[in-house]
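Trainee: here is the input, now give the coordinates:
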Amino acid sequence: MATGWAGDGAVQDQIDATVDDAIKRARSKLPSGPGASHCEECDEPIPAARRKALPGVRLCVSCQDALDRAEGAAAGYNRRGSKDSQLR
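Mentor: Next up is the predicted model:
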């Protein structure tokens, strides 16, 4: 049963679109191409196991952790939002 201007399933469609966008954004940040043998930030050697696990890796673990923390602080996702809050 639709109410107002929203069609049946409109809320779920919006949620699905948000999740799809987040997945695309995350995949676009994955490294690709040949990996680096030394970190681009601190010039420390990147272990062979890390290069094997993440093809295309460019940063050592500590520099990647610092980058992830900096980007995480700026993330704008409201993980507490309910379906109802997305209609407002």
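Trainee: drop to CA atoms for contacts and neighbour counts, all remaining ones
Mentor: OK.
Trainee: any chance you could map the helices in the chain?
Mentor: In order along the chain, the chain carries the following helices (DSSP state H): 10-28, 48-53, 61-73.
Trainee: would you list those helices in CSV and tack on distance to Glu41 and mean neighbour count?
Mentor: Formatted as CSV, the entries for the helices of the chain read as follows, by distance: least, Cα to Cα, whole Å; neighbours: other Cα atoms under 10 Å:
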stretch, distance to Glu41, mean neighbour count
helix 10-28, 21, 12
helix 48-53, 16, 12
helix 61-73, 7, 12
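Trainee: got the ones you listed as CSV, with distance to His38 columns?
Mentor: Formatted as CSV, the entries for the helices of the chain read as follows, by distance: least, Cα to Cα, whole Å:
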stretch, distance to His38
helix 10-28, 22
helix 48-53, 10
helix 61-73, 11
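Trainee: please give me the structure for this one as well, since I'd like to look at both together:
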Amino acid sequence: MADAIDTATDYEQARVTDRISAIQNSVAAQNDDIYCEECGDEIEEARREAMPSATRCVLCQDIFERPGRVRRF
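Mentor: Below you'll find the model as predicted:
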């Protein structure tokens, strides 16, 4: 029984940590954090408006979501 509780506690802690990170990233984006965390280029205004929590430009997000692709930088 203790193992199940430990596993559940670990899972919940990871979920809370992930949520806190997402909120912090969203707050940073709302505070005019307009530069891509990968390449440093400005994130397009339309993307920032559509997804205020975005931390990558469209190109870098595409690369991030497709790990088999080769980076061009």
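Trainee: report the TM-score for the pair.
Mentor: The TM-score (TM-score structural alignment, normalised by the length of structure 2) is 0.50; 58 aligned residues with a Cα RMSD of 2.9 Å.
Trainee: sorry, back to before: out of the helices of structure 1, which is closest to Cys42 of structure 1?
Mentor: Counting by Cα to Cα, Cys42 of structure 1 lies closest to helix 61-73 out of the helices of structure 1; the figure is 7.6 Å.
Trainee: list of residues touching the closest one?
Mentor: Around helix 61-73 of structure 1, the neighbours that count as contacts under Cα atoms under 8 Å, 6 or more residues apart in numbering are Glu41, Cys42.
Trainee: gap between it and the chain center?
Mentor: Here the centre of helix 61-73 of structure 1 is set off from its chain's centre by 12 Å, with Cα atoms, centre = their mean, to the nearest Å.
Trainee: now stretch 43-63 of structure 1
Mentor: Here stretch 43-63 of structure 1 is found 19 Å from its chain centre; the criterion is Cα atoms, centre = their mean.
Trainee: quick check: Gly35 of structure 1 touching Leu59?
Mentor: No: contact between Gly35 of structure 1 and Leu59 fails when scored by Cα atoms under 8 Å: they sit 9.2 Å apart.
Trainee: so these two - more neighbours on which side?
Mentor: Summary of the neighbour comparison: Gly35 of structure 1 and Leu59, criterion other Cα atoms under 10 Å, with Leu59 having more neighbours (25 against 18).
Trainee: quick one: the more buried one from Gly72 of structure 1, how far?
Mentor: Applying Cα to Cα, to the nearest Å, one obtains 17 Å for the distance of Leu59 of structure 1 from Gly72 of structure 1.
Trainee: just to revisit the earlier point, which one of the helices of structure 1 lies closest to Cys39 of structure 1?
Mentor: When these are ranked by distance to Cys39 of structure 1, counting by Cα to Cα, first place goes to helix 61-73 at 8.0 Å.
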